[in-house]
Every structure is written in C-alpha cells, then in structure tokens.
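Novice: after the sequence you'll find the predicted model.
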Amino acid sequence: MDVTFSCIIWLLFTWLSIIALNSIFRGTKPAFRKLPPGPNELPIIGNLLALGKKPHRSLAKLAKIHGSIMSLHLGQLTTIVISSKSIAKQVLLTHDSSFCNRSVPNALLAHQHDDFSMIWLPASTAWRTLRKISNSHIFITQKLDASQDLRRKKVQQLLTYVEENCHAGKAIDIGRAAFSTSLNLISNTMFSVDLADPKSEFRELVWNIMVEVGKPNVADYFPVMKKIDPQGIKRRLTIHFGKMLGLFDRMIDQRLKLREVPGYVKTNDMLETLLNIMENKTEAINRDYIRHLFLDLFDAGTDTTSNTLEWAMAELLQNPEALSNAQLELEETIGKGNPVEESDITQLPYLQAIIKETLRLHPPAPFLIPRKSSTDVEINGFTIPKDARVLVNVWAIGRDENLWDDPNTFLPERFLGSNVDVKGRNFELIPFGGGRRICPGLPLAIRMLHLMLASLLHAFDWKLDDGITPEEMDMEDKFGITLQKAKPFLAIPVARK
C-alpha cells in the first residue's frame, strides 16, 4: 500500500487534469452521514502519505488517536479501518451480509480473474456454488485424510534436504525452503505431482505473481487510471496468469485423457474430485471456475504458509525455552526417530499454541482481504458508506493491550488451556478472517503448518547462522501481499543426539 515518492509527485503534477474527475468519483458526503473520525487529508492524494512502508503499523498508531473505527481517503477511495475485536465482529459477523463483497485490486482483473475467483467474486450464486464445493468436497476431513500420504512424502523430501545441509554444516533459508515445500504440498494435493521442481519455472512464476500483487498500485487509489495501468502491474500479471492458466489447462487435458483409458485408477486428489463434479453435473461449475480456483489456491496458500513457518522458526530460535518445550513435547508424544503424522497434531497442544501465537503476532494478511460495503451501515454511531473499502487490521487486534497481556512478547503458554482458536469464532484471533468469507483453505493450511513445523523441530536441533545471538536477531517485517520478514531467516540444522 506504500506509494513511492515518484508516483506521489506525478499525481501532484496532474492535479489540474483530474480534480474534476476526483470530485465526481469521490462525490460529496451527505449531511446526515457521520463518517468515523480520521486524520486530516491532503488534496488529491488524501491520506496516502500516512500509510508509509508499513501500513499495518502506521494505521495501528493512527487508531490510537482517532479510534478503533477510522476513516481515511486514499486517493479517490473512502477507506474504513477497523482495529478492535468488538467492531471486527460487527463487520464480519453481525453485518456480514453488508460487507461480504470484495474491493478488487485492479491487477486482479487480469484474465477476468474476478469473474471466476472464489476469493474475489461477489456473494452470488457462482460464489455460493464454489464455497459449497470447497466445504463439502475439497477441504472436508475425509478428503484431506485420503491425500495425506502425498503430503507426507513432500515433508520427507524437505527433511532430506535439511539433512544434506546438516551434514555440510550449511545454513538454510527457512522461508525459501518452506515456499518450495508448500508449493509441492499444494500441487500434490491438487494434481498428485510436484510443480516446484528446481528445473521448472513454476516456483518463480508463483513468486512473481506474489511480488506483483503485493506492489502498491496507483490505479487502486485512482480508478480513473485503471485503463492506463501506469505501473504496468496488470500487464505483467496478465502474462503470469496466462502461463499459470495454460499449465492448468494442460493438467486438466492430461487427466481427462487418462480417465478415458480402460482400467484407469482414480486418484484422491482435488482435480479428480472437481472433474467428477463437473462431469456428473452435481454442481454448476465449468472449466473456467476450476482453473481460477487452482490459481486462487496456489496464490493464497503458498506465501501465507511459508511466511508463517518462517516466522514461527524465527520466534522459536529467539526464544530457546519455547523451542525446548516444543521439542520435549514432540519427543514424549511421538518418540525419538519416529516421523510426525498429521494425526499426531491433536496430541501436541504446545505445538498448536506456537502456531496460534505466531499467527497472533504475524498474521499473513494483516488487513485480511479488503471488503466493500454494499449499503450504508451504521456501527457505533458512525456511518460506513456504501462502496467504501473496509480493512480489518488483525495485526493491531493481535497486539491490543486490552486483549492480551504483554502483547508484543512471544508467549505460546497464553494459549494452553484456552479455547481460543483461529477458525473465525474468536475475533481477537482471526488470521483467516471470519463470517461467510473466512478462508476456505483453512483446514489444509493448518495441517500443512503443523506438519512442517513439527517435522523440522522433531528431526533436528537448530542454531542461528554467523554466531548471532537471539538478542541480535533481526525481527523486522515487510509489508506486501503477505507480512514477510524484512530479511530472510537463515538457520543451521544440527543432528539431534
């Protein structure tokens, strides 16, 4: 969301040419509507400069001045920022029907992605169909249990890679290793194949998409510039999306041919399930919806999972006592030398607490996915106007001193014996969102996170690279499509005794 100085200067110079359009698009505020309070704005650019390089932190600070429901004008867009548990619950649950549509970034109009994407579609018949398929056929326990052998093999490959570096005494880029593993975990769940092979371009393709989507885009703040695409983000994303969709077409065609071969043995993967639904016409979906669903799952499931794992490992190495507690629990529950299984996770409360604490401090999407109000809604005496973009600052909620003791400290023990979870029922911890648009891939993401982290902690000891002490660790974050570590986290695996 950070707009570079060059873009700001350019916008200021074009003030005379767009001021008339600005007034038309922004409109005037009716006298009877009381917008939430907010900071003073500049002509044309509004409050864009207030965002800075780390909007989640900047807006959390502004919320302490203006309140937990706050309005800003970002270019031509009225934006409402929510920074408290109680108001988040009103937006995501009480008034969910008024806030269940999305504010779609301009770049994601590439290849009409917004017309087929479960993430970006409005609450419509098509969206409800995709949601039903996800909840009833793809992410249900039975289907995920049936495909866990595929994920087990990918985690074992990760451990083999770590072991090779362990013998060589080399540090591992945890985020990069987790990114490749997450890609293969998802691709095997979808297609029963590896797509993040070092020799393929797929890993870099997904990475490039993450980079483009995470860039601040002038066209998102000034809709009049959408057709111009001044930064070329949509043009580049059109190329990347085209390559991804072409790959999915080839995977679908190959599977359809295999299904025609006599004696074909069906797989337990997602593609098989979706093709069965399409051919049996049990739900109204077609090939376009399937291709864009795959695009959603790769884009939403890789960077988020790998970044969370990287943050978890970094926090544990900065807090050796928590690391020791986690390894002791794994040893007592699973036993030395035994592999971790997905079915073991329910018996590992401290590991679960580590994941919750990591998601509290470092939510992958600090503002969730932007919502858009479909009508004027009154909340706490203020009016959220129709078509306003609504951001829920879950990063700020996760560090709210009114909700959490010592909120900036990594303390997994706070969740031991607690019923608070990440499934959208407890609005003090909603890294996956809440209401009807909660992330549908949550069950798979939770399995992947716990399995990868538990396996890395159980198989190896870990030490920091270059003689760095826990006190010297760089724990700065960087805002993008996900909340990343500012610098890659390197750690050296050590054989366990």
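Specialist: Everything's here; your move. Numbering: from 1, shown residues only.

Novice: rest of the way, CA atoms for contacts and neighbours
Specialist: Will do.

Novice: can you pull out the helices in the stretch 151-300 of the chain?
Specialist: Counting by DSSP state H, counting those that start in this stretch, the stretch 151-300 of the chain has helices at residues 174-191, 202-213, 218-221, 233-259, 270-280, 287-301.

Novice: what's the first helix or strand after the last one?
Specialist: Toward the C-terminal end, the helix or strand that comes next after helix 287-301 (DSSP states H and E) is helix 303-318.

Novice: do I have it right that residue 372 meets residue 384?
Specialist: No: Residue 372 is beyond contact range of residue 384, at 9.9 Å (criterion: Cα atoms under 8 Å).

Novice: presented hereafter is structure B, for comparison with structure A:
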Amino acid sequence: MRPPVRRSESPDSLTALDYYQGSVAIGHYGDYWRKLRRICTTEFLVHKRINASIALRQKCIDNLIEWIKQDAEKATKNGDRARSSWTGERVFRLVSGVYGVDGEAELGGFLPFLKWFDPQRIRRNSEKYLERLLEIAGGIVKDRIKEKQSGVEKKTHDFLDALLDDEGDHNAQGPDKLTEKNITIVLLEMFFGGTETTSSTIEWGMSQLLRNPDSMKKLQDEIDRVVGRDRKVVETDLNNLPYLQATVKEILRLNPVFPMLLPRNSMQDTEFMGYVVPKNTQIFVNAWAIHRDPASWVDPLAFKPERFLDSDIDYKGQHFELLPFGSGRRTCIGLTLGHRMVCLTLASLVQAFDWSLKKGIKPESLDMSEKVGLTMRKMVPLKVIPTPRE
C-alpha cells in the first residue's frame, strides 16, 4: 500500500474503508498516481481501446431502446429481465449512496477539523455502500485472478488484465506497487465514472430538451437528415451531427455533474493573481458558477445549443469558461468515453422516440431544481412518456 493520502484532500464519503488510498480521481499526486494514470490512459481510455469496444456500447444502447419500447407497450417482462433490472437498480443505489446524493453538503470540506468527528455521519453512512460495492468489484477481481492462474489463454487483453499484470510483476517494489485491494478500488472507480455521471448528464439533457421543445425538434431533424429513419444512429455518425455536439456542450455547461469538481490541495505555497495560497490549502473550483458567469456567456441561464455552433469553445480543459471535466493533468480520464456515451445515448433516445411530459405539466413548469452532494442530480427525477417513432 502506498503512503497515506492526506485525508483533507478527499470528500468524507470517499475516505471510508480507506478508499481514497487507491483512487485515481482523488489520489495525491506522486509515483503511485502517475502509474495508475498511465495504465488507465494507455490500456483503457485511448482511442484505440475505445474504438475496440464500440460493438459493446452499441449493444447496451440497443438493449436500452428495446427495454423502453417494451416498457412503453407494457409488455410482460420475464424473470431474467426482472432480476437483471433489480440488480442494476441495487448497484445504482449503492453508487448514489457513496456519492452522497441525498443533498447534504459536506461540512468537513469547508471546516476540515470536523472531518475527524464526522458530524453528519457521511463517512459512516457511505461505508456500508462502499463495503458492498468493493465486495462486488472484489469478486470480479478474484475471479479474474483464478482465471489467469488456470493458464487458460485469453483472446483479448483488457483493462483489468493490465492492472493484474502490474500486480503480478515481482520486479515492481515500493509504495507504488499495485495490490489486489488497489486494483479493486480502481476497477470500482471506473464503474463509478461510467454510471452516476453519465446517467445524471442524460437525465439533465432530456429535461433541458423537454423544457425547450424547439431544441428537441432541431436535434431530431438533424438526426433524421444525417442518419435517416431506416437505420440506427451509431458512433461514427456523431462527428457529423453538429447540433448534437452543441446540445451536449450546453447540457454540460448548465448542468455539470460535479458542480465543484473534485477538491484539490495545493502542493506548495503559491501566489496566484495577487493572492497567496499556502501549501496544503484545499481548493474548490466552482464549475457551476463559472459556466453561468455573465462575463463569459450571453444570456447564461438560457438553454441555447446554438451558442456553440460557431464557437471553438470545447470541454477538454483548454477553455476555462467550460470545465465540466476539469483541466490539466487532473482532467477526468474518462472524458472521451463519457462524452461518446452521452452523445450516443441522447441521439438514440431522440431518434427512437417522441417524448412528452405527463398530462398537465407544461415544459416551462418542469421542475429543474438541483440536489447537490458530491454530484448534482435532479431534485425531482424526470418522468416522461415515450412514444416510438415509426
């Protein structure tokens, strides 16, 4: 196990069971973190790897669309489907519990001396969620270790294999060596990054489109024009859908999943814009406020994807008025994959269905209030009626 990370850097919900000690997202910068970052980027999140899993993502989207169609038609679900749905919902609840989406702000983040007392029981409450999730992820890791020990040759080499290769490297020594617990935490963290953040962004996106029917129609028209109605939208279509790309940027601008990004600590005394920032100062970046700053955006509270059609502003951390994924060496490593998933899912939902609100709810009255924990979800979950487009 590597040297302990200073707990002040980590949200209380992620200090339970020493989760923060094996984390990429909240880990302290050093040899261990650089090793994990390298493995994650070269073995999992490079374009070659992402492109290799296109078929898997398409299958998941196809299953989602089919599930919605069956649900809309009130088809009777068989036992397997019901068990699968229940298991997925249970895991999602566990992840939500860890992220603290009950809306409580962590007082320890603003008054560090309170972290040790855990006055809101955030760390103790999240421990029960993390324990179960680590048990699930740990089971996957143990099964793969047994598989590797059996000597059966695999046709593919995936992210988990790359982590286990390092764990099994007897030449690797010292605090930056990966352990089975570290690998379990990293695997779980990749799952965190692909569930809560993606699903929340899509929910915000559908809410914004339903609140702005003109934008919904423009998006559907673009997909019909570029892709047509005779085939499904696929990942290779995404770069040919500028209004879709603009729509997703506008969703990320108004509804960043991590409104305060993740907290960081200064590694040394720093002077910035005339301010002295002492070493070990915890720093919060208020992306939510930056994205709504009237000094950077015209009519900042309005949902207007058109603002990005003739703009070179992007979400990759080079334009500081739009930072949903952070910036610099601590940019979210799942940026490319996450953006693809949001674009593909949103385009598929809009292409396959016409969406409407429950009777009596007007678009302008749709509740858009926010529930903020470590992540930002809708206070009132979106409920809509899908009608398959023929």
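Specialist: Structure received. Because the structure is a prediction, the values reported are computed rather than measured.

Novice: related to what we said a few turns ago, higher neighbour count, residue 372 and residue 384 of structure 1?
Specialist: Ranked by neighbour count (other Cα atoms under 10 Å), residue 372 of structure 1 and residue 384 place residue 384 first, with 27 against 23.

Novice: grab the nearest non-local neighbour of the equivalent of the more buried one over in structure 2.
Specialist: Aligned counterpart of residue 384 of structure 1 in structure 2: residue 277 (TM-score structural alignment). Spatially, and ignoring its direct neighbours in sequence, residue 277 of structure 2 is nearest to residue 270 (5.1 Å; Cα to Cα, 6 or more residues apart in numbering).

Novice: show me the contacts for the one you found.
Specialist: 276, 277, 278, 279 (Cα atoms under 8 Å, 6 or more residues apart in numbering).

Novice: would you turn those into a markdown table with secondary structure and distance to residue 314 of structure 2?
Specialist: Compiled in a markdown table, those are given as follows (DSSP: H, G, I helix; E, B strand; the rest coil; distance: Cα to Cα, whole Å):
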| residue | secondary structure | distance to residue 314 of structure 2 |
| --- | --- | --- |
| 276 | strand | 30 |
| 277 | strand | 29 |
| 278 | coil | 31 |
| 279 | coil | 31 |
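
Novice: can you pick the most crowded of these?
Specialist: In the contacts of residue 270 of structure 2, the most neighbours by other Cα under 10 Å go to residue 277, 16 neighbours.

Novice: and residue 298 of structure 1, how many residues sit next to it?
Specialist: Residue 298 of structure 1 is flanked by 19 other residues according to other Cα under 10 Å.

Novice: make that residue 282 of structure 1, sorry
Specialist: Counted with other Cα under 10 Å, residue 282 of structure 1 comes out at 10.

Novice: before we move on, what about residue 52 of structure 2?
Specialist: 9.

Novice: can you tell me which residue in structure 1 aligns to it?
Specialist: For residue 52 of structure 2, the residue aligned by TM-score structural alignment is residue 146.

Novice: is it true that that match touches residue 268?
Specialist: Yes: at 6.3 Å, residue 146 of structure 1 counts as touching residue 268 under the criterion of Cα under 8 Å.

Novice: returning to that earlier point: looking at the helices of the stretch 151-300 of structure 1, which is nearest to residue 307 of structure 1?
Specialist: Among these, the nearest to residue 307 of structure 1 by Cα to Cα is helix 174-191 (6.2 Å).

Novice: structure 2: matching residues for that closest one?
Specialist: Against structure 2, there is no aligned range for helix 174-191 of structure 1 (TM-score structural alignment).

Novice: tell me the angle that helix makes with helix 202-213.
Specialist: Orientation check (axes from the mean of the first three to the mean of the last three Cα atoms, to 10 degrees): helix 174-191 of structure 1 against helix 202-213 gives 110 degrees.

Novice: next, the buried residues of helix 174-191 of structure 1.
Specialist: 174-176, 178-191 (16 or more other Cα atoms under 10 Å).

Novice: tabulate the helices of the stretch 151-300 of structure 1 (JSON lines), appending distance to residue 420 of structure 1.
Specialist: Converted to JSON lines, the helices of the stretch 151-300 of structure 1 look like this (distance: least, Cα to Cα, whole Å):
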{"stretch": "helix 174-191", "distance to residue 420 of structure 1": "26"}
{"stretch": "helix 202-213", "distance to residue 420 of structure 1": "30"}
{"stretch": "helix 218-221", "distance to residue 420 of structure 1": "35"}
{"stretch": "helix 233-259", "distance to residue 420 of structure 1": "38"}
{"stretch": "helix 270-280", "distance to residue 420 of structure 1": "30"}
{"stretch": "helix 287-301", "distance to residue 420 of structure 1": "23"}
